[in-house]
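> below is the structure, and that's it, no one-letter string:
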């Protein structure tokens, strides 16, 4: 006997962020942060475009060289270590003819 198709589950729509301003901040465990950084690092090594995803968004980004790495340590009072990676967008080799 054929099965009756179940009602389709609502699949949340994914917003692809390609322009404007976008910011998300997360408080996660160190192991999860490490997993995130490993996956991000693998994308850096394998391609010249990364994609970062959240629950309902994705952010693809084609980057160029050099990559800026900033390491900042504050040891007074409550110690804090900040590691920042800054990527510039990839510049195409050829410029368009605007004439």
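Ah, there it is. Everything numeric here is computed off the predicted structure, so don't read it as measured data.

> only C-alpha atoms from now on, for both contacts and neighbour counts.
Will do.

> most centrally placed residue in this structure?
Nearest to the mean C-alpha position of the chain, by Cα atoms, centre = their mean, lies residue 52 at 2.9 Å.

> ok so that one is a helix residue?
No. Counting by DSSP: H, G, I helix; E, B strand; the rest coil, one finds residue 52 to be strand, located in no helix.

> can you pull out the helices in the chain?
30-46 (DSSP state H).

> second structure follows, compare the two:
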């Protein structure tokens, strides 16, 4: 749902580059699918991605390999969990060993 601004001022966007940040959303399967498609396109395009929220953005340069974990629990109430873990790309290159 789009947010309606309370005044004419431009919203302030916080860029998250350090510390700890976590957000949790409950969305429709369609919205989750669109998010994953957009995230997947950024993963395919290069080694940097940006995730944005209403008043924040999180740019992230990642390296290889990317960890993909799929977990299924079928006892009681079935649950499927898909997790992608990206390791930050460092600016330091490995030294050459001769």
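Good, I have the coordinates. From a predicted model like this one, the values you see are computed outputs, not experimental measurements.

> quick one: the residue nearest to the centre of structure 1 and residue 59 touch, right?
Yes. Assessed by Cα atoms under 8 Å, residue 52 of structure 1 is found in contact with residue 59 at 5.2 Å.

> distance check, the closest residue to residue 89 of structure 1 other than its chain neighbours against residue 31 of structure 1.
Closest residue in space to residue 89 of structure 1, ignoring its immediate chain neighbours: residue 63 at 4.5 Å, by Cα to Cα, 6 or more residues apart in numbering. For residue 63 of structure 1, the distance to residue 31 of structure 1 equals 26 Å [Cα to Cα, to the nearest Å].

> quick one: map the residue nearest to the centre of structure 1 onto structure 2.
The equivalent of residue 52 of structure 1 in structure 2 is residue 51 (alignment by TM-score structural alignment).
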